[in-house]
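*Asks:* Predicted model, plus sequence, below.
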Amino acid sequence: MGKRRKKRALRPITAPFTVAAPAGARIRDRLRLSAADAEVLTLVGSHLGRHQRADLAERVAIGQVPVKRNQRAERKKALTAVSSSRWAGAMTRASEDQYQLSLRCLYDEAAGLRRAIGTIERRLAVPCQKRVGRVRGYADQNERFHKQRRLLALKTRLAAVEARIASGRPAIAAGGRRLLKARHNLADAQLTEAQWRRRWEASRLFLTADGESAAPFGNYTITVDPHDGTVSLVLPEPLRHLANAPRGRYRLTCTVRFSHRREEWLDRVTANRAVRYDIAHDPARGRWYLDASWSTDKTVLPTPEEIRASGTRMLSVDLNADHLAATVLDEYGNPVGEPVTIPLELTGPTGRRDGRLRAAITRLTVLAHEHGCAGIVIENLGFDDARATGRETMGRGRHGKRFRRTVAGIPTARFRERLRGMAYHQGLIVIAVDPAYTSIWGEKYWKTPLQQQTRTTVTRHHGAAVAIGRRGLGHRVRRRPGVTAPDQRIGQRRATGQTAPLPRPRGTTSPPRTAGTPHQGDKTRPRRGDQLVLFPDLEDRSRGHQALTGPVYGDLANTGQLPQERSHHLPGA
């Protein structure tokens, strides 16, 4: 008798949690500038951008120090002489935010490199074509040799990252590293040198003004009048000769309206609450935009336990590379209606991909409202560990390469953030669950029952959506045994994993039935004639001309008298 294999233990599954509400809001409107306005904004943005980059370089040279020692006051005083006090405050704040973000990116890169190094070292410790526990060795010596070379390369990268962290001087490319690298590959980027130059200069403009409470309309540096939509900004000290308004300000000839979330913006600016403004230039389209952003009050959302106790429906969603699989679940985890597939095509430019993603999320919110759902349940996907280790955990060869490309193409972070904001403004709660085994168990336990109760094509992703929703509602993914037995009369299988028992008070029984008590129809009888009815439908052609075997009550039904010729059919006659 062969040796029994040890049962593989399941990894622990974390509890579901409610995704926090958005901490702020951001809206955009187009600035239809004249040629003179565009020239002035370009001069101001270039002037401020040059000094902001110099301040960022000075901040990087200071290194990783406590906040009190970052010399912000001294740097702001030096910038005030070439701009203004408020512009200087915005520039120093942007430099500090960029520096801290770069440090966090270095820490994340180091953590990913350590994970990849640890995975390769564990596999190198196992002989080729062998397995020790859950770790298997490489297929042959050739692959093992290449992995040893890759291990040395990863250790070299990790040493460089740790050196930058120790020195506190991250590498920052003002304008974007991707656009910077495109300069050396203009043919691949489908850009000419002039087009690249315009994009590079536009990305390095600095036209950001922080909001101020109690300032006119929430911002003194860039002010938008809510009454007529006029926009004006404070000019830096060396450019004050370009002013066309009092107190060294320049007023644009165009106006803005902010159609999206206009009421929220009006509530803030009319109360002189802080609103931040950013002016951006898109040279590819030749357009200028004005963005308004502000922080919102913290909202306390209900927990998954509170949502489950309320007894409402939820919409569960399985995110895939090319579509969204959605299923509506009731409070007991039972699928309601037919599963839905929403196409998700994420090709083309960034704006087009983002628009298609928002359109798919809009369909989800509409579907949730149509079925009376309180929220949406999704997987808490990240793929950070898998992407860092690459082929070590996500397969190798042609199939593994295709799978890794599919995973890399799933916009998990952007989908989560878009869904959180759009669902919150539609009054929906978003619950994130652990994705462990949802696809496997969903296909095993839910794909066949779902297919038996619907005419549409059901995939394993719809089963995974049911598993995700049940986990978010606090039910086990596997269905309770004994509930889904086939029905003997209609030959269909019920896809219910939970039942809703109707409680009955203890000590009570049904009242005794007598011959004069009409049957309520809550139990199945062998024949239709066995059920007592007061007024049978003699015109029912569906049952033909069958002879009635039970008593027939006619005009004497309300008098309590029985026909004598039929009295022998009653019990006790």
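*Replies:* Here it is on my side, so go on. Numbering: from 1, shown residues only.

*Asks:* going forward, measure contacts and count neighbours with C-alpha atoms only.
*Replies:* Will do.

*Asks:* shouldn't residue 380 be in contact with residue 430?
*Replies:* No - the criterion here is CA atoms under 8 Å, and residue 380 misses it with residue 430 at 10.8 Å.

*Asks:* Looking at these two, which has the bigger crowd around it?
*Replies:* Using other CA atoms under 10 Å, the more surrounded residue of residue 380 and residue 430 is residue 430, with 28 against 18.

*Asks:* Below is structure B, check it against A:
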Amino acid sequence: MGGVRALVAPFVVPGPSGVAVRDRLKHLTAQDERVLRAIGEHQGALASRDLKVRCTQGLEHGADTWAARKRGLTKVSSSRIAGAITKGTHDQWALARRCQAAHIRSLEAGIRTLRHRLSLPLGAKGTKRAAGGYRSKGEWFRKSRRLADLETRHTAAVTDRRAGRVRVVRGGKHLLNTRHHLAAAGLTEEQWRGRWEAERWFLAADGESGKRFGNETIRVTPTGQVSIKLPAPLAHLANASHGRYTLTGTVAFAHRGVEWADRIEGNRAVAYHIHLDTARGRWYLTASWQRPLVQTIPWDTARAGGVIGVDTNADHFAAYRLDAHGNPVGEPHRFAYDLSGTAHHRDAQIRHTLTRLLHWAHQTGVTGIGIEDLDFSTEKTREKHGRRKGLRQLISGIPTGKLKARLVSMAAEQGLAIIAVDPAHTSMWGGQHWQKPLTTPRRKMSRHDAAGIAIGRRALGHPIRRRTAPPPHDRRDRVRHRTAQTAPGAREREGTRPPATEHAPRDVLPNGTRKRQPSAPKTVRDAPRTHEWAQDPLMCSG
């Protein structure tokens, strides 16, 4: 009989290891654009050729084959451009291998689910941990055919992985498939061709410490002037000495501009990437550099000033502030966002929502933010939820991967630590232990708000429940106190929380006196009366 799985201990997420900023290349002349297109097309063709050779080598790749590829590229470009191309090829091949492994795991999860459900009788009820049998013979037959299809695809994927064979599309598989659906994408063939060629260009250069302004191939001066070292076949296009072409337009990084200027003035490495936005017809320059590895702060330090527990949902973040002892402070906060529309709109919504969350965290003075370490890779399959397409879309809409990357990088700038916790049962246990006690006529607690408290308490190292069961009378000394987080030496640890005011009863002042005397009882009793009538002496006179 299986019980609740062991929870993963909370941990502080390491901060970002790199920085990237972007600015537009303005006021470019027609000659500037022709030169940029020529460089991109030439180096893009070299990158495509090198990627083909790397994929052909598979698992037989080594230092010798890498050096041979680099020497071949150096003859038609330069040694630095050849190094940038081969490094980009290796990164792309490694990414394809990781995606291939994830695809195999997804196929294995679907095969296990299908085999389990096919082994059950028709109409068998499922449990919380596993789905039941199929409803009809027709559905059972269709799922058996799907199982055979998944097993075939799994066998082919495993065979490719063992042979070191990957499939990579320079320019993106999504854009390649768009070629067959131009009407649905709202593109003409000419527009699609322009986007396809621009995505396959290669206009990038790795930084090099010790060289002038941190990059010898694409050099940007502190005043924003950009010059490019031309490859050997395009040396006739140079308009400056030493085979360089200087662009008319300049750049000025508004974000992190001071940090970027400090690096290039110190001749520290800065990598650059130039790309064309075909939809807007604009050229952009992206600068990136690595940060020194900083030791992550200890968990005790991250929770010392309290945390904010954040529950991630498909349309909002539910956040609640907790002090260092795990007590909720203030009111619940909700930060809504809309993830419909284009990818740029969704990214902007996540960025703006995280900005509001971090500003509130900075105002409250907490030292950390607790968030679930979510991974829905096994929760979005057809085999997991069957006909519940709406639920699959809802789970897919929760921004887990992009949220992690954005939150870690943005929180590091605010000096806040991100504490990742196990996501098991936070919504269920939060609603069970915190939703009803905190609901008041003026405070409406949702299940998501209670889940934020559960996440925050788990990030602090406290159990989710508010109080443990009281100890038996005969074992009071052995089981100790009943509170969940109070230290054994704390006074009145088993008592109720004192009210917010200085005195408990509403009619008792701090000095111990009552505001008014107690009223006489309204119930008439049969006890003998002790009160005697007395006549007023004034009425008896004269």
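*Replies:* Sure thing, it's come through. Everything numeric in this text was worked out from a predicted model, so none of it was measured.

*Asks:* how about stretch 12-20 of the second structure, which residues of the first structure does it hit?
*Replies:* Stretch 12-20 of the second structure corresponds to residues 18-26 in the first structure, going by TM-score structural alignment.

*Asks:* An error on my part: the question was meant for stretch 234-244 of the second structure.
*Replies:* With TM-score structural alignment as the criterion, stretch 234-244 of the second structure aligns to 239-249.

*Asks:* Next, the distance between the ends of the matching stretch.
*Replies:* 10 Å (CA to CA, to the nearest Å).

*Asks:* which outside residues touch it?
*Replies:* Stretch 239-249 of the first structure has contacts (CA atoms under 8 Å, 6 or more residues apart in numbering) with 40, 44, 232-235, 250-251.

*Asks:* can you name the residues of the second structure that stretch 276-283 of the first structure overlays?
*Replies:* Against the second structure, stretch 276-283 of the first structure falls on residues 271-278 (TM-score structural alignment).

*Asks:* which one in the first structure is aligned with residue 146 of the second structure?
*Replies:* Match for residue 146 of the second structure (TM-score structural alignment): residue 150.

*Asks:* Helix or strand next in line after the helix or strand harbouring that match, which one?
*Replies:* According to DSSP states H and E, residue 150 of the first structure maps onto helix 141-167. Using DSSP H and E, the helix or strand that follows helix 141-167 of the first structure in sequence is helix 177-182.

*Asks:* In the second structure, what stretch matches that following helix?
*Replies:* Going by TM-score structural alignment: helix 177-182 of the first structure matches residues 173-178.

*Asks:* Can you provide the mean distance from the matching stretch to its aligned counterpart in the first structure?
*Replies:* Compared with the first structure after fitting, stretch 173-178 of the second structure deviates on average by 0.2 Å (mean CA distance after the TM-score superposition for the first structure).

*Asks:* thinking again about what came up before, show me what the helix holding residue 150 of the first structure packs onto, helices and strands only.
*Replies:* Packing partners of helix 141-167 of the first structure (3 or more CA pairs under 8 Å, 6 or more residues apart in numbering; DSSP states H and E): helix 85-124.

*Asks:* ok, residues contacting whichever helix or strand comes after the helix it packs on?
*Replies:* For helix 85-124 of the first structure, the following helix or strand on the C-terminal side (DSSP H and E) is strand 131-132. Contact partners of strand 131-132 of the first structure, identified using CA under 8 Å, 6+ apart, comprise 126, 137.
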